[in-house]
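J.: Pasting the sequence and the predicted coordinates here, then a few questions.
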Amino acid sequence: MTFCESIMKTTAQYCTIPMEAFVAAAEDRDGMSGAQGPLALALERIRLRGHRRVLWQRHLWEQTAQIPAQGLAIPHEEIDTICLALNTPGEEARFYRLHPQGEALSQAIDTLEREWVHSGRGVVGELAACFALSPSESDFLTLCMAPELDPGLRRLYGYLHDDATLCAPTPWLARVVFGWDLSVRLTPESALVRWLLACPRPGEEHPWSIMARWTVDPRIVNHCCGNRDLPPSLQGAAHWIPPADRLSYEPSAVAPLREFITTQDPQRPGRQRYLQLAGTTGVGRKTWTARLCAEQGMRVLCLAAPRLLNAETGDTPAVPHVQARERLIAAEREALLQGCVLYWAQADRVSRDTWQQAPHCAPWQFFGMEHLGSPLFRENAVDTLHFSLPLPAQTRAHWAQLLPAHENALDLTALAERFSLTPAEIEALAPRAHAGRDALWSACRSLSHGRLGSLAALLPCPFNWADIVLPVDTIAHLQEIVAHTTHRQAVYETWGFGRKRPLGRGVAALFAGPSGTGKTMAAQVLAAEMGVGLFRIDLAGVVSKYIGETEKNLRRIFDEAERLNAVLFFDEADALFGKRTEVKDAHDRYANIEINYLLQRMEAHEGLAILATNRKGDIDPAFLRRLRFIIDFPLPGVGERAAIWRLALPEQTPAGETLLEAINWELLAARLEISGAGIKNIALAAAFLACGDGRKIGMRHILAASRRELAKQGRLVGGEMWGCPVPHLQHTDNARQ
């Protein structure tokens, strides 16, 4: 039997479609892309090429007397076909030239290919240009997408594989459908795989085999169909930033940001444009980025970097290393698909090693950072812009613009001086103004409590100047601190002193003196007078044995204090701010690094920091030189003790009943040399003794309480101190008997 006779026999045995109908169908395919679009054209390429391959496989089956999908039996004729090299590209091409249906399909394929190229290959061509796909990769991507668009093609794939269980695209199928030569291979370095457009199915034993099943990312199919929804891997951690219509406050960083976005580098017109934006949350980094990009016709996609990429944070489980890399790729892939700008929020909370896994191919990426630190990338030179908190004058102008009718009633000048707020916080608090000045100030104060967490505790501030007893010079010194904080705007801005002191406009004060002399109470009075929160710093939580953690904790404390305009109170500060040590080992070297970092932050700190110590001599002199105020708190003298006794022992209850009985104030002040805190302890203990005794507070109760208080300090009390025996009060029941 000749080759032509075998072809005609194959046609008669397997083809149930009349020849005339087949030729007409092939001719009808010409120009169908113009009516149905390039995506329909891509599917038709698969159908036509698959249909032509079917004819060849049927011919081979007839030659070997095979029954398609016969099972495990391999006939002798099939082995002869393989050994005699009858199934070769050359024999297949000859078959198509001589077979009537094969020739008609080849002509239709040639016409379709010309139309395919003329149309620019539609969305597949866009994907190829976007991700630098080779022609073979583009064809294979089309092969992978086709059964997602037309599920019936899965059966065609199984038929061509001669395996009803293999209804998925494989590199072998692409080779026989598109005529690939042996040099075309798909590897892990293929652009299809690197961009996660298509990849071997999970669970494939040999994923890079020519018979491995492949799958396409559903996001790519959706994109080709016109769906612009974000992929599931990004949903929940990404959102589009709408451009603001009106922005009342323009930070100084906006001008260089606008220049960065609008100016093209003439040396590298197509290069990636990356920029780190540092600043406090709510200061306007995302808002201004979206606004300026919108002016250039670009949308901004904001991604929560810690949630999307981070390792374990609190109760959030760690993101696996591979999954973080895939999400980085998915984000940049989305930027290329949609032509948008990426904004990574809180990017500095993700490790530098994680960022190094990114493809770094998206044209525009901005990285929001809360702190000015080292660049996120080792190799890429990425510039940083810092968005500073608004100055008091800018804050007041923002308040006035939002609340023009309440400018005088709300005392906006003092409000701007006291609370350093971001534009977002001001806009959130502005609606509280309708409830009046006190409500607005209370809301600002509540916001100042901040997020210092376990590193600090918010102290109540119930005291005023009338409640504290100190020497006159000490009180005047404390009131100078209030003046420095209250008139900061006038002196630095209006009078021009800010130009002479560009660094650190805040106030750092040292309160030195024995325990119980009023250091903590003085800090409470200052915070109450300033109308801001007072935070006591937990030194045990600040100092860490791990290298770099102490600096990180200090940075967090100072940054939050500046943002919230809170007063920092370091009690027993000598434990942290002690003398710098001589370097003898690695621990000493890192201890000095921590102290040097602290000195730098103190110089740049914009708020009030109060350091309390009872060992002033242990503090490094270099540190003392950077303090604006050093205030000594001595033990109270006779006059101060008398005033403290009268404040500690009220004469009447709130209901007006008399509480005291024959108190000798002069004797208490003259004979009992003790701190103000000790006096308060004695007064409270005496009150409990008197209440248990069923009597008013008298000298016998005070003398008994003082004996116990002094015993705690290791001081024995005899009758010679008071000029009379010190009473020993018994249990209340025995006393009443």
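T.: Thanks, I have it. Numbering: from 1, shown residues only.
J.: C-alpha only now, for contacts and for neighbours.
T.: Fine.
J.: Name the nearest residue to Ser477, ignoring sequence neighbours.
T.: Let me fix one detail, which is that residue 477 is His and not Ser. Ile631 (7.1 Å; C-alpha to C-alpha, 6 or more residues apart in numbering).
J.: Take this one as well and set it beside the first:
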Amino acid sequence: MTTGNRSWAAANQRRLAAEVTALELRLRRYASLPGGDDTAAADAARHACDEAAAALPGPSALDVVAECFGLGAFERDVLLLTAADELDARIGEVCSVVNGGVHDRPTFGLALAALDEPHWSAITPEGPLRAGRLVDVGDGRITAAPLQIDERVLHSLLGLSQLDRRLRPFAVRVVASDVLLPPSLAAAADRVRETWVTGRTRPVLPVILHGPEPRDLEAVVAAAAPGVPVYRVTAPDLPADPADLDTFARLWERESLLDRTVMVLACRDGGAQERRAVTALLERVDAPIVVTAPDPVILPGAGVHLPVGRPPRSEQRALWRSVLPDPVEADDRLTRQIDDAVTQFDMGFADIVHHGTADTGPSGDSLWSMCRNSSRDRLGDLAQLIEPRARWHHLRLPAAQYTVLRDISAQARGAAKLQHAWNSAEGHPRGLGLSAMFAGPSGTGKTLAAEVIAAELRLDLYRIDLSAVVSKYIGETEKNLRAVFDAAEKGGSVLLFDEADALFGKRTEVRDSHDRYANIEVSYLLQRMESYRGLAILTTNMRSSLDQAFLRRLRFVVNFPFPDSAQRADIWRSAFPAQVATSGLDPERLARLNVSGGSIRNIAFHASFLAADADEPVTMAHILRAARSEYAKLDRPFTEVEAGGWS
């Protein structure tokens, strides 16, 4: 139970001690032990109980437990008897005498004989003492078996709020934020609070919250239950054995009565296995439970479904201003940086509060980097992060392709600012998803161009290998793609889907279910690319194999041609960093090597190692040796025309 302040705790313990003393005198009187017939002592004990009750601000913990579990007067005294046995050694002395020295624990037989208004139903398995796991009955005959109070219940009677030790491996305390929720999340918290039945009326309807930010969902629950312990339990961690799940359910139901505890039952993906686990628990527990998931989870029975998205950009902007330690209003530069970050990054409430109130909280130029790093955590296991080091001057492309890449960068830069206006405009219901196809032979600069654009936008670049994402199992491809887009949505990262041929081949006639689902996978990817608020780039080495209907749905298609002799010479001129010593290199002669830009970089890299090992500058001879190795790797003949005059 929620204990309140220290004065209540001290008064509660005085009241419990007084009741234990009075009970001990009653037991001595029953057992005809010394002190049992001391009327003055009995009167003094009753008077001490009355004084302690009058000094207690509110009901005692024992009275609260009795009310919550529906204990009658006799059942309350039985619970007090088992607690007194733990708190006062004199109770054990009396019990030992009554039990003939067999053991010094209280028994139900003693309770029936010594306490007022006794009844047998108090000890039945369906009775509140045992059904609520308040008292355990030992082995042997019911009346002679020792009774023992549960440790968690004893702590509660003493005014100590501690989660049952058997639940701790499953539960993590949710700490409420000191920062007020923004209006959108506060409204969701009000809705959750409204669904809960006031007082102790049963049953309690489960609430299902779904949204992209798990910690925001927890913040909503914590705000809906102020001053109440809230714990997160992850659905996959629930006990699988039905008997263990029953025990878990009973213990948790007891927690909800003792401390009004609320459970956040967190689903990771809301899949079939998680739904079965959640349903099994909800069927066993009658307590306030909030199920959270990234998407709506359909569960049997009644429930309240509430979507909780990230705060709108206006609330994110106000939240940053409230949590940053610097006086934002007095710093126009920081205000502009907040506006830029909010425009690009869709941050949740918990993330903003965490980073804004940290000791090393963001300020100035670090705000953008902090938001980008926060978004990076979501994609770490789903894709390969490419550090965008290349810049525009590294590209060697015809003017037409160069111009289109500039246009892509410009549109990506302005998309975040125009997103709201165009999304709400008629004729553009799918939003401003920016998609591009980079087509061309291997090594012609497709990935390099993606790096350049990501660097220009100051965004992360993630490479997703479609050959690894595509699954032979029906529905798995869409699940994998969805995980990628959902994770990237927060920061608008640049997504590079390599080997698009694995998914975007020409649609074939639907002859069986595999053909039908293959087309569904392609349609799903295109739909997500259209709704994705960042830039998604597909690459392919075989444009001719792509369906023209799919190409029409892409915003840009850029052809990366195989470099001609002049372009290869230009690539060779910039192939070696200024720090690498070279001697006698002839870009025009090197351009005779009929290879792509990627192969040129490989040859230059290999030649640099050869020269370093020989402790001499890179020469044409080193490049010739490296070129022969590259050609062998490509399984191509190294012609005399290409190597003529080198040695």
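T.: Right, received. Where do you want to start? The shown structure was predicted, so the numbers you read here are calculated from the model rather than taken from an experiment.
J.: Please state their TM-score.
T.: With the length set by TM-score structural alignment, normalised by the length of the second structure, the two chains reach a TM-score of 0.77; 611 aligned residues with a C-alpha RMSD of 4.6 Å.
J.: before we move on, back to that, would you mind finding the match for the residue nearest to His477 of the first structure in the second structure?
T.: Mapped onto the second structure by TM-score structural alignment, Ile631 of the first structure lines up with Val558.
J.: List the buried residues in the helix or strand harbouring its match.
T.: According to DSSP states H and E, Val558 of the second structure maps onto strand 556-559. Residues of strand 556-559 of the second structure classed as buried by neighbour count (16 or more other C-alpha atoms under 10 Å): 556-559.
J.: Does the residue nearest to His477 of the first structure touch Ala512 like I think?
T.: Yes - using C-alpha atoms under 8 Å, Ile631 of the first structure is in contact with Ala512, at 6.3 Å.
J.: Buried residues of stretch 186-201 of the first structure, list them for me.
T.: 186, 190-192, 194-200.
J.: Which member of the residues you listed is positioned nearest Leu608 of the first structure?
T.: Trp195 (51.2 Å; C-alpha to C-alpha).
J.: which residue in the second structure lines up with that closest one?
T.: Trp195 of the first structure maps onto Gly132 in the second structure when the alignment is built from TM-score structural alignment.
J.: what's the answer for Pro460 of the first structure, then?
T.: Looks like Pro460 of the first structure aligns to Glu387 there (TM-score structural alignment).
J.: Can you give me the neighbour number for its match?
T.: 13 (other C-alpha atoms under 10 Å).
J.: what do you get for Phe366 of the first structure?
T.: Phe366 of the first structure: 23 neighbours (other C-alpha under 10 Å).
J.: Now do the same for it: helix, strand or coil?
T.: For Phe366 of the first structure, the assignment made with DSSP: H, G, I helix; E, B strand; the rest coil gives strand.
J.: Touching, it and Leu275? I think so.
T.: Yes - using C-alpha under 8 Å, Phe366 of the first structure makes contact with Leu275 at a distance of 5.0 Å.
J.: Would you map the strands across the stretch 101-250 of the first structure?
T.: 198-200, 214-216, 238-240 (DSSP state E, counting those that start in this stretch).
J.: mind putting those strands in JSON lines, distance to Ala540 of the first structure included?
T.: JSON lines is the format used below for these (distance: least, C-alpha to C-alpha, whole Å):
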{"stretch": "strand 198-200", "distance to Ala540 of the first structure": "52"}
{"stretch": "strand 214-216", "distance to Ala540 of the first structure": "54"}
{"stretch": "strand 238-240", "distance to Ala540 of the first structure": "38"}
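J.: between those, which gets nearest to Asp139 of the first structure?
T.: Among those, if distance is taken as C-alpha to C-alpha, the winner is strand 198-200, at 11.9 Å.
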